[in-house]
Structure formats: structure tokens, C-alpha cells
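Colleague: Here you go, sequence then predicted model.
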Amino acid sequence: MFPRSIRRAAIAAALSLTLSVPLSAPASAADRGPGAPGIGDVYFPDYGNGGYDVKHYGLKLDYQPGTDRLEGQATLLATASQTLTRFNLDFLLDVQRVEVNGRPAAFARTGVHELEITPARALPRFLPFVVEVTYAGTPSSIEVPGIVRPWIKRADGALALGEPEIAWWWYPSNDHPADKATFDITVTVPEGKQAISNGVLASQRTSRGRTTFHWLMDKPMATYLAMLYIGDIEVHRARSSTGLPVTTAYDKTLGARLEFAKASVERTAEIVDWESSVFGRYPFSSMGGSVVNENVGFALETQSHPVYDSIFFESGPDVSVVVHENAHQWFGDSVALKQWRDIWLNEGFATYAEWLWSEKEGTGTAAELANAIYNDIPADHPRFWLRVPGDPTPPFLFYASVYWRGGMTLQALRGEVGDQDFFAIIKAWAKIKQHGNGNTDEFISLSEKISGEQLDALFQTWLFQPGKPANPPAAVTAQVKAQTGPPASYESHKRLHELLHGPA
């Protein structure tokens, strides 16, 4: 949440700029009107909103375990991209009051998740404005048809975790990766409970039986990457080799899985150090991870602090999932999507990071793993080869092809351009797009610019052409030894991906 003095200053600045717009230069008719109720995503047309860009979210939350009562005040600092007579936020809880630039604003619920706001005065194009939304409700009671409820009420607290939908259940937002913002999250819970969120823990204080945690995410973050984990949690705090704070947290009910979870997640700083050597400098000011005992069935790369279902540690340590989710800190978090159909840029890259880790550990090269998967899945598989990763469609957004064939695409690229250019491409993508957004066409263009090769055919074959490609992603050379079976790490990688998104 903005400190009160900063919030007042932001409102005063927005009002001052609004009042200083010359009356002799009104906006054109085409530039004046309501913002669109969607940001323009081809898969999810009503996700996000048009007409403005959020720069910062300040969230002040009060949560009561047991009743699952959440009370909040969200302060959004945004800039209008047109003269706005009305605009939308994505939100589901009951709203009590809305102010825009310090003045009461009219609001109404439209559609499934749209909060429509009409400010007292039109908001001038290119100028900042401040929105304050006061709200309350029981997030776990809200169900949206076709969406698994991502807010989980726990016996001891709550977990907010989901992709692509989660923000609607706990804070109002422009809910699309194309509009990233910094976050300031203050959460008050009963004394003895922990509240984990993204970024750096700026403060923690207890008064009158309530504890307030203040988390700061100082780099732009997509709305679905904001997480909240409240409950009886074992928390560890340390420092990485580069001096960054490392926060790891474990559900106290993990039982036998706790040892395996710690053996994996406590290696986060080590893994991030290695990934930094491959992808470039780590893009955030903190790191860590939480292990939950909620059978959510997935792990998620929530920015700077991934969350893992304990199922990954049911039968032993699983370092690969920690490698996967932390690779997302570069690919998916720092470099976010412009459109959801480009999801392979997130999942293909994180999958390939697992294969590179295996290569480093000597349990199978990336090329061997890519070819093993290629050979293991028959051409007549009823779904896998027909679901192209470059345009998977919404029902198959997190299907195996996006992960595995996305990884194969990167292996095919590596084989075509050679190691020197390949790793130069990966590092350049992470650096050039850092804290921004990218799409497939831009990645192809960068790959061609660095390699000096024309690569349309390669990407067309692996990303967009239905059916099993005629040749494997890696040539059978010295890099890919003739084998009687898959590499040693193949079964563990296959199990990980089955946990992440089911059998191929």
C-alpha cells in the first residue's frame, strides 16, 4: 500500500496535471470515450482493459482465517492512453467505494468480472490518475463458470494462486500480462500466522494480537504472478551469494514430504546462480519459494517466489521443478507475454532449462532428452503432435506440447545456429526484453539477427506445423550418442511434466 503521505501526493499531482490541461485543446472525438472492457488478447478478449496503463498497485489487506473474510483497499496509479470518460477493472469481490483522483466515482458491475468506473471528470490522455477501491468479501465463495477457483480457503489461512486467472479474487486490476506494474502489498493477519507474498519483506510488526506484513515488488509484475500465502508456515530467511534475501516457506502439515521439499527448494539460490550464468543477471531483488500442502496439482512461477505443490516431493527431492520455476523468473516473469497464445515462450524455455540442468549434471544432454521425447511419442498420438505450441488455443494453453515441443524448438534452434549464437540469443532476449513483454515474431527476428540465418522454416516446423516433424530436433551426432535407451534423467523429466500437465 502507498504510505498515506505518498498517496496524497500522487492524488495531488494527478489533480494538478488534470486541471492544467488547456481548455482550448480538447481531445478529438475518436480519442475521447470509455476504455475497452478487454485489452485485445486473441484468446481471452475480455481479460484486461483498454484506455490506461497501470504503473503501481498498492494493496492494504486485512484477512480473517476461518471465516475467509478479506477486507481491502487498492490504490492504483495509472496513466490514461486516451481521454477516459469511463474505464473498467477486473474484479469479483463486493465494492464499497471508489475514488478517482480523490473524488467519489460511480461504479457498477458489468459482465462476469468487470468493475465499470465512471470518474467525476474525464481523465485526460497521457496524464496520470489515482484510483482507490475499498472492498470486502469471501473469496472462496465466488465461483466463475469454467474456471477452477484459484483462491483456496485453508483450515489455517488461504492461498491465492492461479494462471491465467487469480487477481479477480483478491484485488482489482488490469488483469493481463501486457500491463505490468510494481506492487506494494500490506497484509494484516492474526498474530502467529504468516503472510507470504512477492518481493522483499520491508517490515513486520505485531500490535493488539494482529501482525502486519509489508511486501515490496520493485520490478514490474504481471497481475497473475502476484501471490498470497497465509497460514501456519515454517519460514526460513537467508542470503544468496550475491547478497539477495532468500525466503523459503513450508506448510507445517507436509509430514514426510518436508525433508524432500527442503532438499529441493533450499537449493534455490544455488540454482539461480547457475541460471544466471546461462541466461544473464537475475532480474529481481529477492528469491525463494513456498511449498503448500493443498493438492493444487501444479507449481507456479509467482514472481521472485515460486509456489510448489507438495506432490512434487512425494517420493523424493525434485530439483528439476525448482529449476523450471526459477527459469521462469527470466522467461515469463521478467520477459512476459504480449498475448497468451505465445505461452511457449514461457513454458518451452523453462522446460529447456531443465534439460540444460541435466546436461550440466551429466545425466543426459538437452539434445538427448529432446530426442528421447520425440522418439517416445508416436506420430499417431491422438493429440500431442496436432496441438501446435505456437498457437495451442485456450483449452490447451498448458498442454504437454507447449512444454515439450516448445523445448524441442529451442533444441532445433541450437542445433541450427550452434552453441555460441544460441546462448547469445537466449541472453539477448532476456536482456533486451527485461521487465517488459515479447512475442514469438520478435524472438524469431532476434534469432535471425544474431545468427545471420533465415529461420522461418525451422520455427514453422516446430511451432506451427501440425503433425510430427520428419526429423528429430537434434541430429544424431557426437552430441547425441547412439543409445539403447533414453538418458538417465528422462524418467524424472517425464514424471515432472506429467505432474505439471498430465500425460502427453
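Modeller: Arrived safely, thanks for sending.

Colleague: Only C-alpha atoms from now on, for both contacts and neighbour counts.
Modeller: Fine.

Colleague: ok, W404 - how many residues close by?
Modeller: 25 (other C-alpha atoms under 10 Å).

Colleague: residues in contact with the helix or strand harbouring it?
Modeller: Following DSSP states H and E, the helix or strand that holds W404 is helix 400-417. Contact with helix 400-417 is made by 343-345, 347-349, 351-352, 366-367, 370, 373, 384-385, 387-390, 392, 421-422, 451, 453, 458-459, 462-463, 473-475, 497, 501-504, as judged by C-alpha atoms under 8 Å, 6 or more residues apart in numbering.

Colleague: Just the buried ones from those?
Modeller: 343-345, 347-349, 351-352, 366-367, 370, 373, 384-385, 387-390, 392, 421-422, 451, 458-459, 462-463, 473-475, 497, 501, 504 (16 or more other C-alpha atoms under 10 Å).

Colleague: Pasting the second one now:
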Amino acid sequence: MNRRPLRSCGATAALSVALLLSACTSGTGVKGTDGAGGVGDPLFPALGNGGYDVTHYGLDLDYDMPRAHLDATAEITAKAKKDLRSFKLDLQGLKVSGVRVDGKDAAFTRKGHKLTVRPTVGIEKGATFRTTVTYGGTPQEMTDPGGAHEGWVKTRDGAFVAGEPAGAMTWFPGNNHPGDKAAYDFKITVPKRYTAVANGELRSQKTAKGRTTYEWHSGEPMASYLATATIGTFNVSTSRMRDGLPLYVAVDPKEAAESKQALDRLPEIITWERGLFGKYPFSSAGAIVDNTPGRIDWGALESQTKPVYAGAADTETVVHEMAHHWFGNSVTPKTWKDTWLNEGFATYAEWLWEEHEGGKTPQQQFDAFFEDDEENDRWDFPPGDPGTAENVTETPVYERGAMVLQQLRKAVGDKTFFEILKEWPAKYRHSNADSKDFIAFCQARTDEDLTDLFDDWLYGKGKPDWEY
């Protein structure tokens, strides 16, 4: 995500009050245990669910534009991590009309954003099982106390769909935590004059009886917050880079003129970032630029393969969001506490781009922040320990996160640092990692003791009183 406003908008996304609710289950007589309603995330303890790992989501969505009504089916393929007599899925709002597990009707209950499923037959540890949820209604976006919106947000001509950190559960049931990544297939049906854009590659587009169905396939593992199904009237362009990487760009006509300069440079940006970060980790790339309601008060989200922009973005924002494909999308934090591994790297990519464009060097940008004596929120909390859910997308995670990387660069030297920029996303490609993993990874590549650096710059309170 990019905190910098598009035009006059600021970036933030936080958890709604509903996440404070938790779910409970009762015994069914079926052998096994009840899957937990949470994975123990230090900032979002009610997000995610225990007892299973999802491997694939099949989402069939039919959206009635005039009524803003969604009729949907989700088929969720998962592997049991323990013997289960029940398990939970995250789903906020919407009405569930039926649940089946491996083709058999299952009992279910709702409490808060938890859907508890009780199959008629227990699920054995190690077994792969398929859960089909039929549901519908008018999706309701999520808001934080400050008014930031996420999830399925209705627009003048469709829906702007972005899920960080919790909004995915406003439109499909799942294990809504970055620690459980899966492949996705989307089937989205809309009136024929509209376009439905999701992650991955467009497999088919068929129109019948005035409605068009778009089928998208996203084969690489993806965290739920990175999924999108954005609907609107878009100018669509498709192309390929010289190496064959397909590009799909959808732009609201109202944003086309202001978006053109930045989006024209998308192939150049991808090529430049490949040079720094290594092989692009996905099968396609692109962008979605929507014209959103005034209440959308953040700029962009790094939705996998196609970042979604709440309005026309500048080139630096495109650089930031595309850098997330290495840092955040491919290498995804184990918990939300480690969001700096996403945002610090993406911000540092902006610093490197500015230098590439003939502007300030990363050191000059670091110095400007470090020497700035004006009162600001850069030092409010350490990037490695945000402390509260509300801080996940605040300034220290971005700016001080990037400053940690510049300090690391000075400590280990340019050669080792730029090797880290390539080797880190290569080692953890399509998996999850945390700050401890990163610290160990860096320490193994230098004789310099990095303890004080990370203790003070990543975890220390207030402004550190030293720099390399």
C-alpha cells in the first residue's frame, strides 16, 4: 500500500470494530477438535482461523449493479492440520444459505465475522477437503474509526475492491490472514457493458443474455488481502513485454489522461525492478485505476499482479506498488506486525528510483529525514513493533522502515546490500517470513555485528541518537 495521497487523499486502512468479535462452537459428537477462530496475530488476534491451510479458492460472483447485490459461491480447498470436528471461516455481513463439505450438507452458525462449519463426518489430520459456501447480499465495506474504507466499496459504476488488512472477508469467506496463501480462480458475471478485473490472467470472457462472465486464474500463492474483483467501466489495454510477460491495464475513462504518463512507464519500471530485485515472481502484471468515491481516503494497494489505484497515480506510486510484488506479495509477512518488510522495502524502492531519475540519493533522503527537527510522527513507534492495529499503515512503518534499510546498506556495504535485495525475495519466494528471518538472513551475509542496528533502528523507541 502507498500512504502518499493520490491528489488530496491520504493512505490508511485499518480494522473495523467488528474484528473485536470472536466466535465460539459447541460440540457435535464428531471426533476431533474445533478449529480456532484466530491464528494469534499480535495486532489482529481475531483474523484468520486455525486447524487447516487453504490451497485454493474458487469464487463464482454474480453482481447485480442496480441493486448492488452479490450472489456468490465459494469453493475452498484446504488441508487439515489436525483432526477437526468443526472449523471457522472469516465472512463479514452477507447471508449464508448453505454450506457443504466434500459434497455433503454441513451445519453452520454465524457470530460476528466468524462462520463456523460442522461437517457431518470429522475431517482427519492431513486430509484434503472441499467446502462450498453459497451466500449473497449487499457487500458492506469496512471502516475504521477515522473513516478509512476497505473491502467491497461501491462506486458510481461498480465496485472498488481492496482488502488490506481485513476487507477480503466483506466479499468472500476464507482464512483471512496473510499467513495462509492460496491459488485463486474467479468467475465474475456483470452486465455486458462493464468489466470485471481480478488477479492473474484472463482465461475467458463470454457474453450471454446481456451479461458477461470473466474468468480469471491466479496460480501463484496469494494472501487474501491481495485479492481483488474490481468492477467498472474501464478502458482496457493488453500487451506483452519483450520477454513475453503479459500486461493487463484497466483504467476508468475519467482517470485515463492523468494516468497515462505513469502507466506508459510500467514495462520500464518492471525491467528496472527486476535488475534490483531479481526475477519477477508472477505470471502477469498490470494495473487497475478506478474513479472512486470521495470517501476513499488512501491511494493504492498492491493487489497481486494488478495494483488497484483509487485515482490517477504518479510514477513513484507505481514504482512503490510494483516493488511489493517482491516484498509483500511474493515474500509475505507471517503476521501484520512485520508489515515494515512490505512497506520499508517499497519505500526504499522509491528512493532508489528517485536517484535513478537524477534526484536525491537514498543517503540524501535518509539525511533529510534524520536531520528534520520539525515535530512529526516518524518516530512515534518502531517499525518492527507497531504496537496497535491502527499503526500498521502509519508513517514509521514506511519512512523509518526505509531508513532501517539505508542503515543496513551502510553497515554491510553496497555489494552485500544489493545481493540481499535479490537473494531475500529469492529464498522466500511465494512463502512467508518475519523480521527474525530477515535479521538472521542479513547477519549470515556479513561479519559486521548487526545487533545494535536492528535493536535501535527497527525496535528502539524514539529517534535513535546515532547513524552509520
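Modeller: Yep, that arrived. Computed from a predicted structure; not experimentally measured.

Colleague: before we move on, back to that, which residues of structure 2 does the helix holding W404 of structure 1 align to?
Modeller: With TM-score structural alignment applied, helix 400-417 of structure 1 matches the range 395-412 in structure 2.

Colleague: List the buried residues for that stretch?
Modeller: Neighbour-count burial for stretch 395-412 of structure 2 [16+ other C-alpha under 10 Å]: 395-409, 411-412.

Colleague: what distance separates that stretch from the centre of its chain?
Modeller: Offset of stretch 395-412 of structure 2 from its chain centre (C-alpha atoms, centre = their mean, to the nearest Å): 22 Å.

Colleague: swap in stretch 51-64 of structure 1?
Modeller: On C-alpha atoms, centre = their mean, the centre of stretch 51-64 of structure 1 falls 16 Å from the chain's centre.

Colleague: Give me the contacts around it.
Modeller: 1-2, 34-36, 69-84, 87, 157, 171, 174, 179-190.

Colleague: Stretch 249-268 of structure 2 too?
Modeller: Contacts for stretch 249-268 of structure 2 (C-alpha under 8 Å, 6+ apart): 197, 232-238, 241, 286-291, 306, 311-315, 318.

Colleague: Please apply the same query to stretch 233-241 of structure 2.
Modeller: So stretch 233-241 of structure 2 is in contact with 157-158, 193-195, 246-253, 256, 267, going by C-alpha under 8 Å, 6+ apart.

Colleague: which of the residues you listed has the most neighbours?
Modeller: Busiest of those [other C-alpha under 10 Å] is V251, holding 26 neighbours.

Colleague: Show me where the stretch 51-200 of structure 1 has its strands.
Modeller: Counting by DSSP state E, counting those that start in this stretch, the stretch 51-200 of structure 1 has these strands, from start to end: 52-64, 69-80, 83-90, 94-100, 103-104, 106-110, 114-118, 128-137, 151-153, 158-160, 181-190, 194-196, 200-207.

Colleague: Same list (these) but as a markdown table, adding distance to D41 of structure 1.
Modeller: Converted to a markdown table, these look like this (distance: least, C-alpha to C-alpha, whole Å):
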| stretch | distance to D41 of structure 1 |
| --- | --- |
| strand 52-64 | 15 |
| strand 69-80 | 19 |
| strand 83-90 | 14 |
| strand 94-100 | 26 |
| strand 103-104 | 31 |
| strand 106-110 | 19 |
| strand 114-118 | 16 |
| strand 128-137 | 24 |
| strand 151-153 | 24 |
| strand 158-160 | 23 |
| strand 181-190 | 18 |
| strand 194-196 | 31 |
| strand 200-207 | 31 |
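
Colleague: Looking at the ones you listed, which is nearest to Y43 of structure 1?
Modeller: Closest approach to Y43 of structure 1 among the strands of the stretch 51-200 of structure 1 is made by strand 83-90 (16.5 Å; C-alpha to C-alpha).

Colleague: how close does that closest one sit to structure 2?
Modeller: Here the mean offset of strand 83-90 of structure 1 against structure 2 after fitting is 0.3 Å, by mean C-alpha distance after the TM-score superposition for structure 1.

Colleague: so that strand aligns onto which residues of structure 2?
Modeller: With TM-score structural alignment as the criterion, strand 83-90 of structure 1 aligns to 83-90.

Colleague: what comes up buried for the matching stretch?
Modeller: D83, L84, R85, S86, F87, K88, L89, D90.

Colleague: Quick check: the corresponding residue of structure 2 for A263 of structure 1 vs V190 of structure 2, distance?
Modeller: The alignment partner of A263 of structure 1 in structure 2, by TM-score structural alignment, is Q261. Look at Q261 of structure 2 and V190 of structure 2: by C-alpha to C-alpha, to the nearest Å, they are 30 Å apart.

Colleague: In terms of neighbours, single out the busier of the two.
Modeller: Using other C-alpha under 10 Å, the more surrounded residue of Q261 of structure 2 and V190 is V190, with 22 against 14.

Colleague: Now for the residue positioned nearest the centre of structure 1: which residues touch it?
Modeller: Note on structure 1: the residue nearest the mean C-alpha position is L225, at 3.6 Å, using C-alpha atoms, centre = their mean. In this structure, L225 of structure 1 makes contact with E163, E301, T302, Q303, D333, judged by C-alpha under 8 Å, 6+ apart.

Colleague: show me what contacts the first one?
Modeller: Under the criterion of C-alpha under 8 Å, 6+ apart, the neighbours of E163 of structure 1 are Y224, L225.

Colleague: could you measure it against N471 of structure 1, distance?
Modeller: 33 Å.
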